[in-house]
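Chemist: can you look at this prediction? I've put the sequence above it.
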Amino acid sequence: MSGLLQFKGMKMLTSLGFVFAAVSLASCVPVQQVSSRSKVLLVSFDGFRWNYDQDVDTPNLDAMAAEGVKARYMTPAFITITSPCHFTLLTGRYLENHGVIHNMWFNTGRFPGTAPGLKTGSIHFPGGKAKYQGEEVSMKLVEPAVFNYSNETNWRLNIDTAMEWFTVKNLDFIALYFGEPDSAGHKYGPESMQRKNMIKQVDRTIGYLRQRIRESGLESNLNLIITSDHGMETVLKTNEIHIGAINNFTFKDIQFELLDYGPNGLLVPKEGKLDHVYSVLKNAHPKLHVYKKEEFPKRFHYANHPRITPLLLYGDPGYVIHGRYKVQFNKGEHGFDNEAMNMKTIFRAVGPAFKQGLVVEPFESVNVYALLCELLGITPERHDGSLETMKPMLRESAPRAPAKKLPVMLGMALLLGCWGGMH
């Protein structure tokens, strides 16, 4: 646990994020030349709950569904927060297998690079600014330290940049990230008028994106996927969970804590204090779930990783966890059980590889990576998803490169088993 303990009291960096995932996507050499390949644009609108389009007029999202594929909803990985869920999208792995267990962590694990076969781009995608032992995404646009994620003008400029990268720089794959409607959902709540207005902005942006795809001559060979990392839940302000106020609990028994970050908590009790802390917290609040690592529910695919702490906590939907002091005042939050409907998110896809006017049954986000690899004509690394789950949305005659069987990159396992300090 020594590496984990390094970050107590420090401002954390986000997860490995896009770069490692992009290299993972590009780590197999494609079997046909770049000029004749299908391209893929993956767009994430952070915190877009599965039903946000049902109380707002969204003509562009509706048109995309009519001309392509719409999932009734998509189930994100647990825990339902930004960096881990984006990493699942791009690796096809649950959190316990890709190792990005939280937004708040850093890592010095090494990435032994392979020869990328694809040209990839990141525009504001989580983690896209970093290098990993010299490996980085082909092209990237990184937001400054102080950045307005809601600026619609900036959104359109980023779309223009993506079109230029596809046409002038001949990139194969771009991941484009928007920080809304997550921010609006947090600040004002998922049922607020501000969130509804933000959905209208998102829909206008999708209309502009599809217009620019047509104007750039990309419609015949660009597959567009629009999705998100998680949904949003209204925070309940009654009968709140305050760890510091629980009888017989003291932070003097704790060596490390990660609390005050939505409904999730990670604790490392001091030596000899594990059973005591567990027994004190276990039934302390009716909406708080407390587990020893080895007893955490297997369905979450979360606890079986060296970085996970001996004690794990999570709250029922709507209930966030307060630690030493109350510092959370959001009206909306995520991170809850991924089976809770308000954590579900969206999936839309349109392009030459996709059927038209098809509504598919819900699926897990862990399957998206296999779809990306199929569209790009590369053999996927080891993953937890299934291409068979996604195949019904694809045209049988879609122009996709046949994948070539190549060995699995052994360096991934080495990276995900190490701790350290990413700078």
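Modeler: Noted; the coordinates are in hand.
Chemist: for the rest of this, base every contact and every neighbour count on C-alpha atoms.
Modeler: Fine.
Chemist: off-centre distance for the helix or strand containing Leu157?
Modeler: Here Leu157, judged by DSSP states H and E, is contained in helix 152-167. Relative to its chain's centre, helix 152-167 lies at 21 Å (Cα atoms, centre = their mean, to the nearest Å).
Chemist: if you count neighbours, what's buried in it?
Modeler: 155-156, 158-160, 162-163, 165-166 (16 or more other Cα atoms under 10 Å).
Chemist: cool, and stretch 46-59?
Modeler: 46-53, 56, 58.
Chemist: same question for stretch 272-285.
Modeler: For stretch 272-285, a neighbour-count test (16+ other Cα under 10 Å) marks 274, 277-278, 281-282, 284-285 as buried.
Chemist: mind putting those into a markdown table with distance to Lys252 and secondary structure?
Modeler: Shown next, in a markdown table, are the buried residues of stretch 272-285 (distance: Cα to Cα, whole Å; DSSP: H, G, I helix; E, B strand; the rest coil):
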| residue | distance to Lys252 | secondary structure |
| --- | --- | --- |
| Leu274 | 12 | helix |
| Val277 | 11 | helix |
| Tyr278 | 14 | helix |
| Leu281 | 14 | helix |
| Lys282 | 18 | helix |
| Ala284 | 18 | coil |
| His285 | 20 | coil |
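Chemist: for comparison:
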Amino acid sequence: MKKISVLFFSFFFLLAFSQVDTAQVVVPNRKNSVDALSKPYVILISADGFRYDYLKKYNAQNLLRFAESGVTAKAMIPSFPTITFPNHWSLITGLYPSHHGLIDNFFYDYKKEKFYAMSRKENAEDGTWYGGTPLWSLAEKNGTLSASMMWVGSASNAGGMRPSYYYHYHEKFSPAEKVEKVLDWLKLPENVRPHFISLYFPEVDGGGHHFGPDAKETADAVQLIDEAVKNLVEKVNQLGLKNVNFIFVADHGMIKVNTENPLEIPQMLRDKTRFDYYNAQTLVRVVVKDPTEVKAAYRDLKKNKTDDYKVYLDKRFPRKLKFSARDDRFNRIGQILLVPEPSKIFLEKGKKTSAGKHGYNPYKVPEMKAVFVAFGPAFKENKKIGEFQNVNVYPVITDILGLKISEPIDGKQKVAKEILK
């Protein structure tokens, strides 16, 4: 297969940190409890941007084979907005973005009076930005060691405890190198061996963004990850560990967008004395500085809009998406939202975009849906299920590891009951 080194750089994480630290971080003096020693293992793998239909579209033979031996979903429905940081944090906390606070890759918190940007290490590793209890923190609090290979938020102290083993985010490791480092964790003595491991691959997302979801480069990236997962499973099996379970997911899908005729931000929003707006290109969030002007601004935006996008008040945003005023626990969303019709995007003059994007409503744009494959002794065999929301992955993992959920989550037990033995 042709080497596609460009795909080792995801669209969202290009040059994320100026100082690249590739060393593993090990939290000292942690050991598995006596109870944890006999627990199963769970390896949660995210291939960023791996659309639900890529398995068959690009003939990912190994993942298809694993799916036949275990559980596969028609699709997994990402949380809104269907973008990277919010959905990785939803997967790992069982909460919708509006409930855990990571409502975008970039946003402003008016209470903190600070910006959050996923590309800033001081933000990404500051747990005060993140609500909820991530799975590694829950496991550690229950005496079960965990490890993370660059999952969103895993280098932060969110939830009160970092994984016992983790890396600061960088893109120096190839998929094959990441596999070897996971194997190194599983070769540790049992008293310090992690039973929950989260592993992140950015390559498919990179291909989809740079070249589009139908490009050869994206197909090559799917094959690259398919091979990496095969090698991981084969080498883990050679270790002779009992009850190792694998869950393969993605944060969202991908769609080719219209870059030739982008939408313009409405002129009235450029009045910085009245408005702040935050443009994710597939969603524009508007903060009206004077709350008494919200309804008037909404009416003006509705009156002057085109058919290429919709305008919503936060109070009237589709309830199914869990992104309305009633859901906004951290007051970060804004009072007015502009939602382009797929595959339109809002693009400001001088700003860059990409061939493929995500962020749209997953219930109306099937290309936003993600993959779900799970296999191992804990899972039923040759089981096919329908679509489900990604917040339901959390209770699947807590059930396998015997972890008591410590605070309310949005995920439900229904999927776990359907797919676990």
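Modeler: Thanks, I have it. Because the structure is predicted, anything quoted here is derived from the model rather than measured.
Chemist: and the TM-score between them?
Modeler: Laid over one another, the chains give 0.79 as their TM-score (TM-score structural alignment, normalised by the length of the second structure), with 361 aligned residues with a Cα RMSD of 2.7 Å.
Chemist: out of the buried residues of stretch 46-59 of the first structure, who's nearest Gly113 of the first structure?
Modeler: Proximity of those to Gly113 of the first structure, judged by Cα to Cα, is greatest for Asp46, which lies at 29.2 Å.
Chemist: that closest one matches what in the second structure?
Modeler: In the second structure, the residue paired with Asp46 of the first structure according to TM-score structural alignment is Asp48.
Chemist: now do Leu372 of the first structure
Modeler: Counting by TM-score structural alignment, Leu372 of the first structure corresponds to Ile397 in the second structure.
Chemist: swap in Ile81 of the first structure?
Modeler: Under the alignment (TM-score structural alignment), Ile81 of the first structure maps onto Ile83 of the second structure.
Chemist: what about that match, distance to Ser90 of the second structure?
Modeler: As for Ile83 of the second structure, its distance to Ser90 of the second structure is 11 Å (criterion: Cα to Cα, to the nearest Å).
Chemist: more neighbours: which of those two?
Modeler: Comparing Ile83 of the second structure with Ser90 by neighbour count (other Cα atoms under 10 Å), the higher total belongs to Ser90, at 33 against 27.
Chemist: need the contact list for that one.
Modeler: Listed by Cα atoms under 8 Å, 6 or more residues apart in numbering, the contact set of Ser90 of the second structure reads 79, 96-97, 100, 390-391.
Chemist: please apply the same query to Met343 of the first structure.
Modeler: Per Cα under 8 Å, 6+ apart, neighbours of Met343 of the first structure: 49-50, 75-76, 80, 230-233, 334-337.
Chemist: for Ile243 of the first structure, which non-adjacent residue is spatially closest?
Modeler: Leaving out its chain neighbours, the residue that sits closest to Ile243 of the first structure by Cα to Cα, 6 or more residues apart in numbering is Gly323, at 5.1 Å.
Chemist: pretty sure the one you found contacts Glu240?
Modeler: No - here Gly323 of the first structure lies out of contact with Glu240, judged by Cα atoms under 8 Å, at a distance of 11.2 Å.
Chemist: of those two, which one has the most company?
Modeler: Higher neighbour count among Gly323 of the first structure and Glu240: Gly323, with 20 against 17, using other Cα under 10 Å.
Chemist: quick one: the more buried one and Pro297 of the first structure, what's the gap?
Modeler: Taking Cα to Cα, one finds Gly323 of the first structure at 23 Å from Pro297 of the first structure.
Chemist: again, but for Thr108 of the first structure
Modeler: 29 Å.
Chemist: kindly report the same for Gly47 of the first structure.
Modeler: Going from Gly47 of the first structure to Pro297 of the first structure by Cα to Cα gives 25 Å.
Chemist: same question for Lys287 of the first structure.
Modeler: For Lys287 of the first structure, the distance to Pro297 of the first structure - Cα to Cα - is 16 Å.
Chemist: the more surrounded of these two?
Modeler: Lys287 (18 against 11).
Chemist: so who does the counterpart of that one in the second structure touch?
Modeler: By TM-score structural alignment, Lys287 of the first structure lines up with Asp308 in the second structure. Contact analysis of Asp308 of the second structure by Cα under 8 Å, 6+ apart lists 263, 340-341, 344.
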